[in-house]
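[1] okay, predicted coordinates and the sequence, questions at the end:
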Amino acid sequence: MYVSDRNDRYWALAAHLSIILLPVIAPLVILILRANSRFVRHHAGQALLFHIIWGLLMMVSGWLCWILIGFPMLAIFGLMGIWTTLRAVFAALNEETYRYPITGNWM
């Protein structure tokens, strides 16, 4: 995908890494601020959708901990979140598009 500005990949990187501090807010703000860049819009939209779905999966897993099935689910979804976020970060740095596996083609 064509990157129109040299800073675009850093905005895309920030959208993916925002899962650490502001999981839903930061990608939404980046999506609004950098709406003129297709590259940033793609990455911020993917990050926003992933953060919402991943947060819901972690919340449901936490609720299921009382019947013990939630503990392995938390571990699996936690590792999945780390792995897919790292893949998305490297794709953004290499100016490539990336789709999170659990988001499908919704965005």
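    Right, received. Where do you want to start?
[2] okay, CA-based contacts and neighbour counts for the rest of this
    Noted.
[3] which parts of the protein are helices?
    8-17, 25-33, 38-63, 70-93 (DSSP state H).
[4] now do the shortest one: everything it contacts.
    Read it as helix 25-33. By CA atoms under 8 Å, 6 or more residues apart in numbering, the residues outside helix 25-33 that reach it are Trp11, Ala14, Ala15, His16, Ser18, Val40, Arg41, Ala44, Gly45, Ala47, Leu48.
[5] the fourth one contacts Phe90, correct?
    Meaning His16. No: counting by CA atoms under 8 Å, His16 sits too far from Phe90 to count as a contact (10.0 Å).
[6] more neighbours: the two, which one.
    In this comparison of His16 against Phe90, neighbours counted by other CA atoms under 10 Å, the higher total goes to His16 at 28 against 14.
[7] look up the closest residue to the more buried one, ignoring the ones flanking it.
    In this structure, His16 finds its nearest non-sequential neighbour in Ala47, 5.4 Å apart by CA to CA, 6 or more residues apart in numbering.
[8] that neighbour: neighbour count?
    Ala47 has 32 neighbours, counted by other CA under 10 Å.
[9] OK, contacts around it?
    Contacts for Ala47 (CA under 8 Å, 6+ apart) come out as Ala15, His16, Pro27.
[10] do you know how far the second one is from Phe71?
    In this case it means His16. Distance, His16 to Phe71, by CA to CA, to the nearest Å: 25 Å.
[11] try it against this one:
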Amino acid sequence: MENRPPIPPYSSSSGQPPLSDSDSRTWAVITHLSAIPGSFVVIGSVIAPLIIWQIQKERSEFVNFHGKEAVNFNITMALAAAVCFVLFLILVGIFLIWIVGAVWLIFTVIAAIKASNGEYYRYPISFRFIR
């Protein structure tokens, strides 16, 4: 038996029923991991988490929290990748893009694991564009 604190219920103003604890964790994980397929296009890693967050944020405070975190982090990483592409001109970007990619992937997986465990996780390297 797991010793995990329950995710508090959330009252929805959209008329949809709130998500169960299990569904909240599942949608939070999907929100984080949905950025991976979109990463092949720089802005694509922001679009999928943004769409999932917008659809599910009214049904769970847990998904709302993780959705904002995922969107903020992916915007931050997209900006870092854009800077790396500009720095390709002086060859520094070639090395930096690999570091940005590794950091992005590692922190995305950590966030998904934390969400799966029912924990609230804040990315350590993220600008808070959405509060």
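    Cool, the structure landed. If you're wondering where the values come from, they're calculated on a predicted model, not measured in any experiment.
[12] what residue of structure 2 takes the place of the residue nearest to His16 of structure 1?
    Taking TM-score structural alignment, the alignment pairs Ala47 of structure 1 with Ala70 from structure 2.
[13] ok, now Glu95 of structure 1?
    Under the alignment (TM-score structural alignment), Glu95 of structure 1 pairs with Gly118 in structure 2.
[14] residues near its match, how many?
    Residue crowding around Gly118 of structure 2 was assessed by other CA under 10 Å; the count is 21.
[15] tell me how far the nearest residue to it once chain neighbours are set aside lies from Ala35 of structure 2.
    Among residues not flanking Gly118 of structure 2 along the chain, Arg25 sits closest, at 6.0 Å (CA to CA, 6+ apart). Arg25 of structure 2 sits 17 Å away from Ala35 of structure 2, taking CA to CA as the criterion.
[16] map Ile97 of structure 2 onto structure 1.
    Aligned against structure 1 by TM-score structural alignment, Ile97 of structure 2 finds its counterpart in Leu74.
[17] do you know how far the nearest residue to its match once chain neighbours are set aside is from Gly81 of structure 1?
    In space, not counting the residues next to it along the chain, Leu74 of structure 1 is nearest to Ser61; the distance is 5.6 Å by CA to CA, 6+ apart. Look at Ser61 of structure 1 and Gly81 of structure 1: by CA to CA, they are 14 Å apart.
[18] quick one: which of those two has more around it?
    Ser61 (21 against 18).
[19] could you find the counterpart of that one in structure 2?
    Taking TM-score structural alignment, Ser61 of structure 1 has Cys84 as its aligned residue in structure 2.
[20] so who does that match touch?
    Under the criterion of CA under 8 Å, 6+ apart, the contact partners of Cys84 of structure 2 comprise Val92, Gly93, Ile94, Leu96, Ile97.
[21] list the buried residues for stretch 50-65 of structure 1?
    Residues of stretch 50-65 of structure 1 classed as buried: Phe50, His51, Trp54, Gly55, Leu57, Met58, Ser61, Gly62 (neighbour count, 16 or more other CA atoms under 10 Å).
[22] what lines up with Leu17 of structure 1 in structure 2?
    With TM-score structural alignment defining the correspondence, Leu17 of structure 1 maps onto Leu33 in structure 2.
[23] its match contacts Ala112, doesn't it?
    Yes: counting by CA under 8 Å, Leu33 of structure 2 does reach Ala112; the two are 6.6 Å apart.
[24] who's more crowded, those two?
    Between Leu33 of structure 2 and Ala112, counted using other CA under 10 Å, Ala112 has the larger neighbour count: 24 against 21.
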